[in-house]
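Asks: mind looking at a prediction? Sequence and model below.
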Amino acid sequence: MRTISSRNLRVAYVSFGRQTFDLEQASELVQASMQALRSQDVEWTMVEGLITSVDGAQAKANQLYGHIDVLLAQFTTFVDGRFITTMATTCQVPVIVWAIPEPNRAHGQRLSLNSFTGVNMAGRVLNQLGIPFRFVYGDAADVAFQTRLHRSFLFWKAWHHLHQFTVITVGEAPDGFFFSIPSAAAVKQLGIRVLQLNLDETFARALAVPDGEVEDELARVQSSVRGMERLSVENVLKFSKILMVLREDLVRVDANAVAVRCWPEFFTQFGAAACSVISALSEDGTMGACEADILGALSMDILYQLTESPAYLGDLVEMNPTDGTVTFWHCGAGAFSLARPDTGAQAGVHPNRNIGFTLEFGLKPGVVTILRIGEDAEGNVRALIGRGEVLDEPQRFRGTSGRVRLLDGRDEDLVTRVSRVIEDGFEPHYAIAYGDVFDDLTRLFKLMRIPVARF
């Protein structure tokens, strides 16, 4: 199984043209486009020259099959639906169809390219064929276009992660956390892979790591987390050792995320909190979920792919109908960079167990997207998505927390909105990431035929 990452999304660029339009102008646009596209952080296969025949499209598609993850098809002029049909059905990857602005802007001039109509036809064809695709429009060198194209690449990276997601679980779910382990039907529907590590064996491997081997890791974390010198040396060493072991395991099985049974054994047997381990992994781009929440880890990962920002996983612990806010909280887990800048990420001890180390901070202010991938009563996969704004205010509770004003209320009061979420039986862990990717999530789940509810 090949995992798609931000740096190895393999994208092929092809350009279509028709002889009856202005191919000289189209060819110039192709050269300019290829130059501008190289600034995108993907692995490019640039197909030189315009494809002007269906046979040419088939030949190029045969060469690309099995070597790309996404096809970027630029319609430099109008071409009929056979071109995209041939390439998309042969390559068998998602497609981005690209329309370019008509270059002749003065009134009364010839419609020299008619790119937009070609893309419109391609959208109809791809929709009928059931081939996933996105649409982009603009000049290659335009900054806004480059941003939209980057978002499209992030979208397909997330799409691939949903299809290839592998999660390591460390131990079983805590007693009564029935939602943490998805049903076999849900795992099959999503196509994810779940690999389980034995908790006791993981502890033993961690304790066997020599103290000297974790010095670099400790120094790196100490540069991001304040107040670690106040903690028990034993707690900090155990954190570093189990972090090293889990990093090795993630690489060994090519996993995307980890879900950890963080209590009670981490406290009662290992003698340290798992919160900091989950936080450090999430900070580095491997999302970590507490309480062995597999679909919580998946929710975090999808948000991370779309926003390029570490996701936070929190309980919904409070609502304030007066100002339309809810509070998300967890015991002490959160990527270090999510902390308010005025306090930074602080090292602490678990609020209920009084064992370190955990993270202490309020979430930084900003617009966020909320996501929960879960199951309905029949075991079918569904998703809950929402927009919010983390308020600029001090830490609400010990651990990590943030007060969020829910946006896009559709004239519903807060109690009605939250009541709907609770009464529909959504899981009590919610993934949150900075950035507005609500529309991308809606499109992603539509392509996956996963029903969506709105927070």
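Replies: Happy to help now that I have it.
Asks: make it CA atoms for all contacts and neighbour counts henceforth
Replies: Noted.
Asks: look up how far Thr89 lies from the closest residue to Ser115 other than its chain neighbours.
Replies: Spatially, and ignoring its direct neighbours in sequence, Ser115 is nearest to Thr77 (4.3 Å; CA to CA, 6 or more residues apart in numbering). Counting by CA to CA, to the nearest Å, the gap between Thr77 and Thr89 amounts to 21 Å.
Asks: included below, for side-by-side comparison, is a second structure:
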Amino acid sequence: MIKIGMVGTHQLSFPGEKENLYGRMREQMRKNASEMGFELYAYEKLVVTEEEALAARRALEEEKVDFLLILNVSYSAGHLVSALYRIRGARVGLWAVPEGAASGPVPYNSFCSANMFQGINAHYLRDYGIKSKWFYGFADDARFKRRLAVTVRALRALKKLRSSRVALIGGFAPGFNDLYFDERTAFSKLDGIYINRLHEYSEIIAIADKISDEEVKNCAQSLGEDAIPKTKNAEKLYSLSLKIYLAYKKFAAEHGYDALAVSCWPKFQDDYRYSVCSVLGMLNDDKIVAACEGDLMSAISMLALQEMSGESTALMDFSAFDETDESVLLWHCGPATKKFCQKNGYTLGENYSGMAHEKGKINGVGVARDMEFDETEATVFRFSGDMEKYLNLGGKFMGKGKPSFCGSRGWLGGLKMNGEKISALDFTNTILASGFEHHYPVAKGDYCDEVAELNAWLGIGAIEKIRYKDHLQEAKR
């Protein structure tokens, strides 16, 4: 949970009922805190002088607030900007309120003060590089609450990332060299994150080998998957799959990991003729973020989406596009959380084996989740490269019915990139011309604003649309 600090500023020369106004906004912010899930620390005394502002800042720093919301109750002295904006350890927001009158003497001059405060920060304090988000309205106004909720979810994700523990187990999938990144960038952007790349596949197998048949039986009963249809191959490997699932759970708990990037092939296929796909779905069901193919950056991105949405996430490939209905197919072997198919359900089947196929014969291995995603809004987000860019795609899964490949999948329509409508062809061109990595973390719901705000605080730029042309196109990175 994040903590928001609130402080009110004013000037004696304006006649509005400032104490009363600040009291009302403070009480409404307490209601917002309860509704939105944040902690509020409201500095009780209105601030007039620089000395008072510095005292307020010290109190807010002692409270370790994550976000400081400065309410210009009335026009306030410009020297308060430096005293308050330079708070240590917190992001900054500036808030102005309506005058409550259309004529006569100006009661508060709140908005004009906010304009000046932001100008001082942008110019006089420019070398500090302090970011500040503005707010306008009373604390119970619909737009104010929407805008604040976006900030709460974005900063909640940022706070989680900066305290998270993430592990790579078994290395990247062979040849998936687009997934490499310099972890020092993550350390600088997400100060406090812990990343361990050194865990081995053998650690999981050693844990799995010690899991008893009784534990497996109890796990099967608790999951309630007995009634879920399975292919013969998936049925044969189901007990092994539960052992591997329990092993990853124990491993994550033992080390305190929030997210795992799992090397899901080829070792499992070589050693057991088995696919770990459904295990990743089960871990994500439990909100232990699990990314396929050793993709650490996607694991970090999924963790951010999970914090924003409060729901389990999934990691997909981009497998096809359809210009007739402006949709794209997000597909993967079978690792998606059951949260995406609460209406349609899933079966347990087989998938890619990593071995040569005989003509006319499917050479697959279990266990994979075969599902078509429910009709729902969705957000696709991933940090790209060394976190210098990010992808922000919104849309709506179209539900069951449109032909698609076996595995976990959904056709995503109504595409919007960075909040703007984009065609399937332009999106495809943007991905390929920019060299974006081939993995797509996805969450249920529209959190595109939260994704944009998270990255704005981090100073990371969005991948911009590259409109399709017949000539060679290449994006600058």
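Replies: Great, that's in hand. In this text the structure is predicted, and so the values were computed from the model without any measurement.
Asks: need the TM-score between these chains.
Replies: In this superposition the chains share a TM-score of 0.85, using TM-score structural alignment, normalised by the length of structure 1; 442 aligned residues with a CA RMSD of 3.1 Å.
Asks: hmm, back to that, so the residue nearest to Ser115 of structure 1 sits right up against Asn114, yeah?
Replies: Yes: taking contact to mean CA atoms under 8 Å, the distance of 5.3 Å between Thr77 of structure 1 and Asn114 places them in contact.
Asks: give me the more crowded residue out of the two.
Replies: The neighbour comparison of Thr77 of structure 1 against Asn114 (other CA atoms under 10 Å) goes to Thr77, with 30 against 21.
Asks: so who does the aligned residue in structure 2 for that one touch?
Replies: Superposed on structure 2 with TM-score structural alignment, Thr77 of structure 1 falls opposite Ser74. Each residue near Ser74 of structure 2 by CA atoms under 8 Å, 6 or more residues apart in numbering is listed here: Thr9, His10, Gln11, Phe14, Gly16, Lys18, Pro107, Tyr108, Asn109, Ser110, Ser113.
Asks: trace the second one over to structure 1, please.
Replies: Going back to what we said before, that points to His10 of structure 2. Using TM-score structural alignment, His10 of structure 2 lines up with Gly17 in structure 1.
Asks: ditto for the last one
Replies: In structure 1, the residue paired with Ser113 of structure 2 according to TM-score structural alignment is Gly118.
Asks: what's the local residue count around the closest residue to its match other than its chain neighbours?
Replies: In this structure, Gly118 of structure 1 finds its nearest non-sequential neighbour in Phe78, 4.3 Å apart by CA to CA, 6+ apart. When neighbours are defined as other CA under 10 Å, Phe78 of structure 1 has 23 of them.
Asks: you'd agree Phe78 of structure 1 is up against Ala122?
Replies: No: applying CA under 8 Å, one finds Phe78 of structure 1 not in contact with Ala122, separated by 10.0 Å.
Asks: can you tell me the closest non-neighbouring residue to the residue most central in space within structure 2?
Replies: For structure 2, the residue sitting closest to the mean C-alpha position, by CA atoms, centre = their mean, is Leu305 at 2.2 Å. Closest residue to Leu305 of structure 2 in three dimensions, ignoring its sequence neighbours and counting by CA to CA, 6+ apart: Ala443, at 6.2 Å.
Asks: cool, Gly191 of structure 1 as well?
Replies: With CA to CA, 6+ apart, the residue lying closest to Gly191 of structure 1 is His163, at 5.8 Å.
Asks: check which helix or strand covers that neighbour.
Replies: For His163 of structure 1, the element it lies in under DSSP states H and E is helix 143-164.
Asks: what do you get for Val119 of structure 1?
Replies: helix 115-129.
Asks: try Leu12 of structure 2
Replies: Leu12 of structure 2 is part of no helix or strand, with elements assigned from DSSP H and E.
Asks: burial measure for it, as a count.
Replies: Neighbour number of Leu12 of structure 2 under other CA under 10 Å is 11.
Asks: how about the helices in the stretch 51-200 of structure 1?
Replies: Listed in chain order, the helices of the stretch 51-200 of structure 1 (DSSP state H, counting those that start in this stretch) span 54-64, 81-91, 115-129, 143-164, 184-190, 199-207.
Asks: how about the strands of the stretch 351-455 of structure 1, start to end?
Replies: Taking DSSP state E, counting those that start in this stretch as the criterion, the stretch 351-455 of structure 1 carries its strands at 356-362, 366-375, 381-390, 400-406, 429-434, 452-454.
Asks: mind putting the ones you listed into CSV with mean neighbour count?
Replies: CSV is the format used below for the strands of the stretch 351-455 of structure 1 (neighbours: other CA atoms under 10 Å):
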stretch, mean neighbour count
strand 356-362, 29
strand 366-375, 23
strand 381-390, 22
strand 400-406, 26
strand 429-434, 26
strand 452-454, 17
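Asks: residues contacting Asn235 of structure 1?
Replies: Under the criterion of CA under 8 Å, 6+ apart, the contact list for Asn235 of structure 1 reads Gly271, Ala272, Ala273, Ile355, Gly356, Phe357.
Asks: how about the second one: what's its closest non-neighbour residue?
Replies: Taking CA to CA, 6+ apart, and ignoring the residues beside it in sequence, Ala272 of structure 1 has Asn235 as its nearest neighbour in space, at 5.2 Å.
Asks: and the host helix or strand of that neighbour, which residues are buried?
Replies: Under the assignment given by DSSP H and E, the secondary-structure element containing Asn235 of structure 1 is helix 233-252. Buried residues in helix 233-252 of structure 1, defined by neighbour count with 16 or more other CA atoms under 10 Å: 235-246, 249-250.
Asks: of these, which is the nearest to Ala292 of structure 1?
Replies: Sorting these by distance to Ala292 of structure 1 puts Leu246 at the head of the list, at 14.3 Å, by CA to CA.
Asks: so what does the closest one match up with in structure 2?
Replies: Alignment note (TM-score structural alignment): Leu246 of structure 1 maps to Tyr248 of structure 2.
Asks: you'd agree its match is up against Glu203?
Replies: No: contact between Tyr248 of structure 2 and Glu203 fails when scored by CA under 8 Å: they sit 9.5 Å apart.
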